[in-house]
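In: Build me a model from this:
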Amino acid sequence: MSETPTSQNTAITERSLAHVWHPCTQMSDHAGGADAAIPLIPIRKAEGIWLEDHDGRRYIDAVSSWWTNIFGHRHPHIVSSLKDQLDTLDHVIFAGFTHEPAVQLAERLCKLAPKGLDRCFYVDNGSAAVEAALKMSFHYWRNVGKPQKTRYIALTGGYHGETLGALAVGHTGIYRDTYAPLLLKPIHVASPDCYERAPGTSWEDHTRRMFADMELALEHHAHEVCAVILEPLVQCAGGMRMYHPVYLSLLREACNRHGVHLIADEIAVGFGRTGMMFACEWAGISPDFMCLSKGLTGGTLPLACVLTGDAIYQAFYAEYRAGKAFLHSHSYTGNPLACRAALATLDVFAEQDWIARTRLLGQFLWSSTAPLRSHRYVADVRQQGLILAIELAKSTRNREPFPASDRRGLRAYRHALKSHKDFGVLLRPLGDVIYFMPPYVIEPREVEAMVKIAIEAIDVATHPEK
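Out: Reported below is the predicted structural model:
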């Protein structure tokens, strides 16, 4: 009797499981092959909004591959620019040397950014950008004679990355709690998360009321605080929690009044995702530090940066013997290939009004998800730009969550991957929050297909007999 041939997907999955430790994963969830709690899917190629595995099955990338791939996979202009860059310069040490892609990118980013952000410090990834901003703020106060300012204020429910400094100022327990003994002790202030607002209360009114906690923290602790750090408008990894822009306006004024820096972590929400180029623009404010990554290179190569102003920069500018230099560094700082990918991404932005397109797509996405707003097990549907989140709950009347052990979001994820005979949808829920953050190149018909499968997945995941 002949053996059943092993599919290409199965073969590469087995090889991967033999040696690869995947991120943000309990690896035992991948055990069991096709019957695993979380099936491991080997991707062979990608184009636009589509991923394709080794057996030819396609998937809509509804989460832009962890929120990075804003113009779709393998955008021709970005690919062409990378090939061109490879013919001239792949990498060079960035201490004591510079190159055209890094210089041009810094010029263009500073021109695009909110007013006053005219210095660009490159790092390798989003967590590293947060680390650099935290260190810059502390080091600034030390350089100007206020070494007692050593603490940070952050929001509950926030997430800023996995390195120890970034993890410390986050407040999402699943990532943070294990490492608590290793971490800085920031001052955490209640999030203005509008999911928690009282019935009949507007987003703006709830957000204004919640700012009282921040004002109180600043009054009591400004003398020892370097900076407030937050994700503008959307706390992404914490469950796509959203709040009104008035919080940013109030915070900017309060930071100025109390002599505290404002760090805007725009890693996930920058580059058009919220319906503005940068989320801070909704409030018309400029932070003291702005962290950028993810969409910066269109999802092609890792690159991040911290933008800040000349007043910060000048506090480090001195003779070497003064010991004021910022010595933070990474081996791949300012990598020419990554900078060229970012420049190509900005070129694509300049080709048409992508901000207007994301707003129109956001409106279409909202209307397409209308059936979910009366779903028996959907407690909330919320949106900011081209981010839409669906909160599942056991009881929508009192917003009682499903038991975490039910893993309802995971059930929806599995169903969306496999339910349709022609293609699947990659959702990647955050617990029981299903969300969409698709590439900006998605077409309305593809939005409809994506949402239809997601609704089916939610129905299956919340079935009372499951």
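In: drop to CA atoms for contacts and neighbour counts, all remaining ones
Out: Noted.
In: Surely Y152 is in a strand?
Out: Yes. Counting by DSSP: H, G, I helix; E, B strand; the rest coil, Y152 is part of a strand.
In: Quickly note the distance from it to R176.
Out: Distance of Y152 to R176, computed by C-alpha to C-alpha, to the nearest Å: 16 Å.
In: And these two? Which one has more around it.
Out: Taking Y152 and R176 together and counting by other C-alpha atoms under 10 Å, Y152 has the greater number of neighbours (25 against 21).
In: Might one say that the more buried one is in contact with H221?
Out: No. Counting by C-alpha atoms under 8 Å, Y152 stays clear of H221, with 9.3 Å between them.
In: tally of neighbours for the closest residue in space to G309 that isn't next to it in sequence?
Out: In space, and not counting its chain neighbours, G309 is closest to L117: 4.5 Å by C-alpha to C-alpha, 6 or more residues apart in numbering. Using other C-alpha under 10 Å, L117 has 23 other residues around it.
In: Hmm, L117 is touching A106, no?
Out: No. Checked against C-alpha under 8 Å, the pair L117 and A106 is beyond contact range at 10.5 Å.
In: so A311 sits in a helix?
Out: Yes. A311: assigned to a helix according to three-state DSSP.
In: how near is it to F289?
Out: Look at A311 and F289: by C-alpha to C-alpha, they are 11 Å apart.
In: With neighbour numbers in mind, choose between these two.
Out: A direct count of neighbours by other C-alpha under 10 Å for A311 and F289 places F289 higher, at 29 against 14.
In: Give the full set of residues in contact with that one.
Out: Residues near F289 by C-alpha atoms under 8 Å, 6 or more residues apart in numbering: 117, 133, 261-264, 306-309.
In: Let's see this one next, to set against the first:
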Amino acid sequence: MNGSPIWHPFTQHGLREPIPQVANASGAVLHLEDGREIIDAISSWWVTTHGHAHPAIAGAIAEQAARLDQVIFAGWTHQPAEDLAAGLRAIMPDSLTRVFFSDSGSTSVEVALKMALGYWRNRRENRTRIVVMDNGYHGDTIGTMSVGARGAFNRAYEPLLFDVISVPFPEEGAEQETLDALEAACRDGAAAFIAEPLVLGAGGMLMYSAATLAEMRRICAEHGTLFIADEVMTGWGRTGTLLACEQAGVEPDILCLSKGLTGGAMPLAVTMASEPVFEAHYSTDRGEMFFHSSSYTANPVACAAANANLAIWRTEPVMQRIVDLSARQQAWLADTAQHEMVRNARQLGTITAFDVGAAEGYLSDLAPRMLKMFRERGVLLRPLGNTVYTMPPYCIDDEQLSRVYGVIGEVLDEVSN
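Out: Next up is the predicted model:
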């Protein structure tokens, strides 16, 4: 065996691509062991909101670790979890009255799916089908792969995946096709519809309108189909509002949050549910309880990090930073869209995306080429196939952002030759 024994995610080790070692990080910059600095233009895969090693979050983690590091959460509780649940209730939609803790975006979605199915089972109604959107991505566990797009991500695991009802992605000008398909599925008694609001992340940063999201929610409500909003990526300001659902005036029946929940510093997730979903599991019959947990549910240290994140939202001008970053992203993208290699330039809030050349899919040979060019020029960008996107932490400064934009321009020029 050569080199490190680590098996990295989404990495084909047979290609022997270099794996840089990060020594430390601060703000929007990663510092490598060899002394190089890398500007983190994708928030270390969409998690870091306020910047790396934010003093308030780091301090809260250290303080909590010295007081209470871990305790069973089945039938026990602790103050950091109580504070976090109350803090979330204060800023999330009023109808989401219950907070269930887990440890990642994937598990928050697994929890949501199980809640939805348990809701119908405990109501003695035979509704078991889940409706999904083409090109969606909700995680890499069996349930989340089942409700995500079928393809390179999960081809090897097809025998394990359950059947779903799929509706088309609402392309601009063809939204009615999506709405009609959703209407038909809900009319037939679908248990739940799960969607990434406004932006489909791993599916290629595909964007659709708030009006379409609102209409999808209306259709689900009309037929009693539970609406699950997967805001694991889109939450915490990425789209320009705290939740993407806000832009459509939508309150889901079940909401999934993770990534920015702790400012990106610790793994933690929550699934928030409406009172009817909770009430369906509330009984004197132990067989109707909600059967889900993990050893680290509501880990106190992670909850302390999340509470520090909420405090930053309360006391610092986070939304103004988001507005300013969104404006800079929009101005840059308008200029970059003129490049001969750029197709379908799009932006929502702090997220920009565009396709380079002709569409080639997730396994495009262009992706590793561009990844290498970005890395060698000191920028962390990880294209989704031939889709280049930026999603920086809100603390990124003008000089750093200009450097990111300059590197993207250089790479576009190089791949066009």
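In: tm score of chain vs chain?
Out: After superposition, the two chains reach a TM-score (TM-score structural alignment, normalised by the length of structure 2) of 0.96; 417 aligned residues with a C-alpha RMSD of 1.6 Å.
In: quick revisit: go through the contacts of F289 of structure 1 and name the one nearest P42 of structure 1.
Out: V306 (33.7 Å; C-alpha to C-alpha).
In: what does the closest one align to in structure 2?
Out: When structure 2 is aligned by TM-score structural alignment, V306 of structure 1 is paired with T271.
In: so what's its match up against?
Out: Contacts of T271 of structure 2 by C-alpha under 8 Å, 6+ apart are 99-102, 108-109, 111-112, 254-257.
In: let's go with 6 Å and repeat that
Out: Going by C-alpha atoms under 6 Å, 6 or more residues apart in numbering, T271 of structure 2 touches 99-100, 108, 255-256.
In: can you count the residues close to the equivalent of Y296 of structure 2 over in structure 1?
Out: In structure 1, the residue matched to Y296 of structure 2 (TM-score structural alignment) is Y332. When neighbours are defined as other C-alpha under 10 Å, Y332 of structure 1 has 17 of them.
In: How about Y332 of structure 1, nearest residue that isn't a chain neighbour?
Out: D124 (6.6 Å).
In: mind checking what the one you found lines up with in structure 2?
Out: D124 of structure 1 maps onto D103 in structure 2, by TM-score structural alignment.
In: ok, its match - contacts?
Out: So D103 of structure 2 contacts 267-269 (C-alpha under 6 Å, 6+ apart).
In: Looking at those residues, which is nearest E171 of structure 2?
Out: Nearest to E171 of structure 2 among those, with distances taken as C-alpha to C-alpha, is A269, at 30.2 Å.
In: Can you verify my assumption that that closest one contacts G260?
Out: No. A269 of structure 2 lies out of contact with G260 (C-alpha atoms under 6 Å); the separation is 9.3 Å.
In: neighbour count winner among the two?
Out: Legend: neighbour count by other C-alpha under 10 Å for A269 of structure 2 and G260, higher for A269 (30 against 27).
In: C256 of structure 2: which element?
Out: Element membership of C256 of structure 2, judged by DSSP states H and E, is strand 254-257.
In: for the stretch 251-400 of structure 1, what spans make up the strands?
Out: 261-265, 289-292, 304-308, 378-384, 387-392 (DSSP state E, counting those that start in this stretch).
In: which outside residues touch stretch 144-156 of structure 1?
Out: Stretch 144-156 of structure 1 is contacted from outside by 169, 171, 186-191, 224-229, using C-alpha under 6 Å, 6+ apart.
In: If we only consider those, which is nearest to S16 of structure 1?
Out: For these, the nearest to S16 of structure 1 is H171 (31.9 Å; C-alpha to C-alpha).
In: Tell me if that closest one really is in a strand.
Out: No. Applying three-state DSSP, one finds H171 of structure 1 to be coil, outside a strand.
In: Quick check: it touching G161?
Out: No. Between H171 of structure 1 and G161 there is no contact, the gap being 10.6 Å when judged by C-alpha under 6 Å.
In: rewinding a little: mind putting the strands of the stretch 251-400 of structure 1 into CSV with distance to A356 of structure 1?
Out: Formatted as CSV, the strands of the stretch 251-400 of structure 1 follow (distance: least, C-alpha to C-alpha, whole Å):
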stretch, distance to A356 of structure 1
strand 261-265, 23
strand 289-292, 21
strand 304-308, 25
strand 378-384, 14
strand 387-392, 15
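In: How about the contacts made by the aligned residue in structure 2 for P429 of structure 1?
Out: Aligned counterpart of P429 of structure 1 in structure 2: P383 (TM-score structural alignment). For P383 of structure 2, the contacting residues are A367, by C-alpha under 6 Å, 6+ apart.
In: Walking through the stretch 251-400 of structure 1, point out its helices one by one.
Out: Along the stretch 251-400 of structure 1, counting by DSSP state H, counting those that start in this stretch, helices occupy 310-314, 336-351, 354-368.
In: Please tabulate those helices in a markdown table, including the columns distance to D459 of structure 1.
Out: Shown next, in a markdown table, are those (distance: least, C-alpha to C-alpha, whole Å):
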| stretch | distance to D459 of structure 1 |
| --- | --- |
| helix 310-314 | 52 |
| helix 336-351 | 37 |
| helix 354-368 | 16 |
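In: Please identify which of the ones you listed is closest to I78 of structure 1.
Out: Closest among these, using C-alpha to C-alpha: helix 336-351, at 5.1 Å.
In: Work out the gap between that closest one and the centre of the chain.
Out: 19 Å (C-alpha atoms, centre = their mean, to the nearest Å).
In: Ok, stretch 136-147 of structure 2 next?
Out: 12 Å.
In: Would you work out how far apart the start and end of that stretch are?
Out: 8 Å.
In: now the residue nearest to Y332 of structure 1: how far from M136 of structure 1?
Out: In terms of C-alpha to C-alpha, D124 of structure 1 sits 16 Å off from M136 of structure 1.
In: Ok, V447 of structure 1 next?
Out: Distance from V447 of structure 1 to M136 of structure 1, by C-alpha to C-alpha: 42 Å.
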